[in-house]
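A.B. asks: here you go, sequence then predicted model.
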Amino acid sequence: MGRLSATAVKAAKEPGRYGDGDGLYLVISSKGGKSWVCRIQKNGRRRDIGLGSAKTVSLVLARQRAGKARMQVEAGLDPIAERRKEAGIPTFREAALKVYAENEATWKNRKHRGQWLATLESYAFPVIGDISIADLDGHHVREVIAPIWLPKQETARRVRQRISAVVDWSIGKGYRNLPLPVAAMDKSLPKVKSKSVHHAALPYVEVPAFVAYLRSGNSLGRLAFVGLILTAARSGEIRCATWDEVDLDNALWTIPATRMKAGREHVVPLSQPALDIFIRAHKYRELRSNLVFPGLRTGKPLSDMTLTKICRDAGIAAVPHGFRSSFRDWVAEETEFDGDIAEMALAHAIASKVEAAYRRGNLLEKRRVLMDAWGTYCIPKKQTDEMRPDSL
């Protein structure tokens, strides 16, 4: 039997705590507000759990809620988290799965789709998966990030970014009001030396010699690699090119928006050396595939590893994507071409006003002149004359 009565609860006015027994207290604030609190202690840890206002929660109901909370704690459950579940507020794990389900179809990169959920399953769910999304705070996220902050900084950054995305989604759904205190959380983590992450690139002065090396042998991988360099394309763009994208008569390669990183169609004017690559690729054309550079497996393109292995076999400290940087450096240091033209040749976004101005002019022709110059730089005429007829 509790020590309090309904009459005593109603009559109490002085600020303070009034114990009913078994950890249940009536708390009266300095302003006269009355609320119920259940104090629970387990494994040396004491915790006060709010049970509601005395205006709406009777003494009998407060005792029932206190008893339920004690049983949940004994069972290893979090009473507040359980209450959130009952109210329809998801845990972080449940919220993350919903965010993934809603966005999966919009993520074009298959690797990103797989990694997005996998990183949360590996690092976040074991620590914060069962915490209500409404209760998740900076110190919770820090517990996830801290162990991998120094040894796996890039992974830690991506996990933090994905946790923040789930929190932002929950704000939009009305499950919580505030975002994570990211700035404060970052300051609590050890400082690391900041360094720019770049794709290893070959100095542009060495590109012609590497192209000559590629053309000294016959393989579909080498042919695709030369095409990648001459068009300043990304690996996935050249490897997955299809014949319906290529207009040999007008020397144009139109990459659809669905295959572009920025989600916008990109038209590549083909220099004569680049056009020759696509013409020579006809010898590899197969009825079973519409791919310009088919891989060994039916219907599959060349693998990214095929191009990477070519770099390794050549003994150069560069990766396929790095040749875009080689192209950009060449434009900046060896030519008078406008930097914005080079950025558009790389399918990078530029200021909308600048882009609009170029589009009013003859943008494609400006880029064609640029790509012709790059093609001539990569494959000088004297080098072409020295190459054997059946070379790439």
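C.D. replies: Arrived safely, thanks for sending. Residues are numbered from 1 along each chain as shown.
A.B. asks: rest of the way, CA atoms for contacts and neighbours
C.D. replies: Will do.
A.B. asks: next, count neighbours for the nearest residue to residue 292 once chain neighbours are set aside.
C.D. replies: In space, and not counting its chain neighbours, residue 292 is closest to residue 242: 5.1 Å by Cα to Cα, 6 or more residues apart in numbering. By the criterion of other Cα atoms under 10 Å, residue 242 has 19 neighbours.
A.B. asks: equivalent analysis for the one 5 residues further on, please.
C.D. replies: Counted with other Cα under 10 Å, residues neighbouring residue 247 total 15.
A.B. asks: excluding its backbone neighbours, what's nearest it?
C.D. replies: Nearest non-adjacent residue to residue 247 (Cα to Cα, 6+ apart): residue 253, at 6.1 Å.
A.B. asks: try residue 104
C.D. replies: Spatial nearest neighbour of residue 104, excluding adjacent residues (Cα to Cα, 6+ apart): residue 113 at 6.4 Å.
A.B. asks: for residue 347, same thing?
C.D. replies: Spatial nearest neighbour of residue 347, chain neighbours left out: residue 266 (6.6 Å); criterion: Cα to Cα, 6+ apart.
A.B. asks: ditto for residue 166
C.D. replies: Leaving aside its sequence neighbours, residue 166 sits nearest to residue 96 (Cα to Cα, 6+ apart; 5.6 Å).
A.B. asks: which strand or helix spans that neighbour?
C.D. replies: According to DSSP states H and E, residue 96 maps onto helix 92-103.
A.B. asks: for that helix, packing partners?
C.D. replies: Where contact means 3 or more Cα pairs under 8 Å, 6 or more residues apart in numbering; DSSP states H and E, helix 92-103 is packed against helix 110-119, helix 125-128, helix 153-172.
A.B. asks: ok, second structure coming up, stack it against the first:
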Amino acid sequence: MGKLTSTKVKAAKPGKGADGQPTKQILVDGEGLMLVVAPTGARNWMLRIKVDGKRRDIGLGSVDDGAGANAFAAGDKRLDDTPLMLRKRLTLAEAREKAAALRKLAKAGGDPVTERDRERVKVPTFAQAMKDAHEALKSGWSDKTAKAFLASLEEYAVPKLGGMRVDLIDGANVIAALAPIWTDKPVMARKVRSRIGQVLAFAKARGWRRDALPDARELRTGLAKQDQGKNFAAMPFAEVPAFLAGELGKDATASRFAVLFTILTAARSGEVRNATWEQIDLEARTWTRPASMMKMAKGHVVTLSDAAVALLERWNPDKALRTGLMFAGVKGGPLSDMSLTKALRTAGRVETVHGFRSAFRDWAAERMPTIPAMVAEMALAHKVGTATEQAYLRSDLRDMRRALMEAWGRFAAPSLSGVAENVTSLRTAATS
């Protein structure tokens, strides 16, 4: 039982200093709860406890002794329905209750100040939290990623989650948002799931959410099984030489030659469609791609094989005209992704342009066993190794990549490489 009584609280006055002036007086109730009377006569409750081994003095609110304008008639229902943790005026009984709750939380390893202030924070809706997360995080993203983040969530998540407070969104709510696109648009659905998670994680970091994020396994359990055909359709690497030979015998169009250059460099479609002549050094046989056009947002130098160089010289033999986009569309801008796909369909192929990267990787694994796998991954501009390995690996293995890409060019396009037949001396290429 505490030492204070309602009568003592009501009668509490400031102390007096040696000079007779009012001073702060502290009256102890027990278990860390104290009544602090300021020199002005203001009375406030304070809780003194240890949190993580350190003393903390936590203000609980001012004294409500039932006097003055805030008094209530005996037996009346309190007009203040504010939760206990948010009340700014507390009776002795309420102060003890609030102090007990915070002590219990501290003993359990929690932060009593966070608990005291938790409900003071105005929790935003998912739509607002999404915008706040986008604004805070976009500086670390490319423009394309930032735009895709907002566009996908506004289209697929906001209709179901937009008006909900972020602290109330659970797995069932996320499942309801994803269900309409989960099997029809599996790739987009997985991106939306990830981005919803980003928004909720951001909300948790800002103190708007206390519960754990919806578990990925829980979400999968509540959604239909997706088609497992997630990989890009790829042409078997053994068929690549015949395909290139057939395409080289046709009219030279921007989309057709863009596909061929994509194959010979194992590049991504977007990287080729946005490539400029200024990035190409035919004498050094390199294609220097800036970070702005790379998926990993890191600049990358591609080594050009004899076949790739010959293809570019055939496409544009006039050096004076080698400026701007290498493969411009009809209106002068970059080719669309669909234009490259159309070139494949015209050739009677059902694979994707991106799938040629897989064909290159399979070829490297099967036909170039003396070249480390890391070299092929670097040629694809993939991140390789652990963080520690990356810290120590300062070389871009350019000489080994050049040998690998030269061998690929000889295999895929022997006519452009000056090889009479489709026979590649792998040992020579690997060790040259």
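C.D. replies: Arrived safely, thanks for sending. Here the structure is a predicted model, which means the values were calculated and not measured.
A.B. asks: contacting residues around the aligned partner of the residue nearest to residue 292 of the first structure in the second structure?
C.D. replies: Under the alignment by TM-score structural alignment, residue 242 of the first structure pairs with residue 276 in the second structure. Contacts for residue 276 of the second structure (Cα atoms under 8 Å, 6 or more residues apart in numbering) come out as 323, 324, 325, 326.
A.B. asks: now do the contacts for residue 211 of the second structure.
C.D. replies: Here residue 211 of the second structure is in contact with 167, 204 (criterion: Cα under 8 Å, 6+ apart).
A.B. asks: and it, what element?
C.D. replies: Using DSSP H and E, residue 211 of the second structure sits within no helix or strand.
A.B. asks: what do we get in the first structure for it?
C.D. replies: Aligned by TM-score structural alignment, residue 211 of the second structure pairs with residue 178 of the first structure.
A.B. asks: most neighbours of all the contacts of residue 276 of the second structure, which one?
C.D. replies: Greatest neighbour count in the contacts of residue 276 of the second structure, by other Cα under 10 Å, goes to residue 326: 24 neighbours.
A.B. asks: corresponding residue for it in the first structure?
C.D. replies: Checking TM-score structural alignment: residue 326 of the second structure goes with residue 292.
A.B. asks: where along the stretch 1-150 of the first structure do the strands fall?
C.D. replies: For the stretch 1-150 of the first structure, the strands defined by DSSP state E, counting those that start in this stretch cover 16-21, 24-28, 34-42, 45-53.
A.B. asks: tell me the most buried of those strands?
C.D. replies: Of the strands of the stretch 1-150 of the first structure, the one with the most neighbours on average (mean count of other Cα atoms under 10 Å) is strand 24-28, at a mean of 23.
A.B. asks: just want the angle from that strand to strand 34-42.
C.D. replies: In terms of direction (axes from the mean of the first three to the mean of the last three Cα atoms, to 10 degrees), strand 24-28 of the first structure departs from strand 34-42 by 140 degrees.
A.B. asks: which residue in the second structure aligns with the residue nearest to residue 247 of the first structure?
C.D. replies: Taking TM-score structural alignment as the alignment basis, one finds that residue 253 of the first structure is matched in the second structure by residue 287.
A.B. asks: quick check: residue 307 of the first structure touching residue 220?
C.D. replies: No: checked against Cα atoms under 8 Å, the pair residue 307 of the first structure and residue 220 is beyond contact range at 10.1 Å.
A.B. asks: on that earlier part again, burial of the residue nearest to residue 166 of the first structure, as a residue count?
C.D. replies: Residue 96 of the first structure, neighbours per other Cα under 10 Å, totals 26.
A.B. asks: look up how far residue 167 of the first structure lies from it.
C.D. replies: Using Cα to Cα, to the nearest Å, residue 96 of the first structure is found at 9 Å from residue 167 of the first structure.
A.B. asks: what of residue 326 of the first structure?
C.D. replies: In terms of Cα to Cα, residue 326 of the first structure sits 39 Å off from residue 167 of the first structure.
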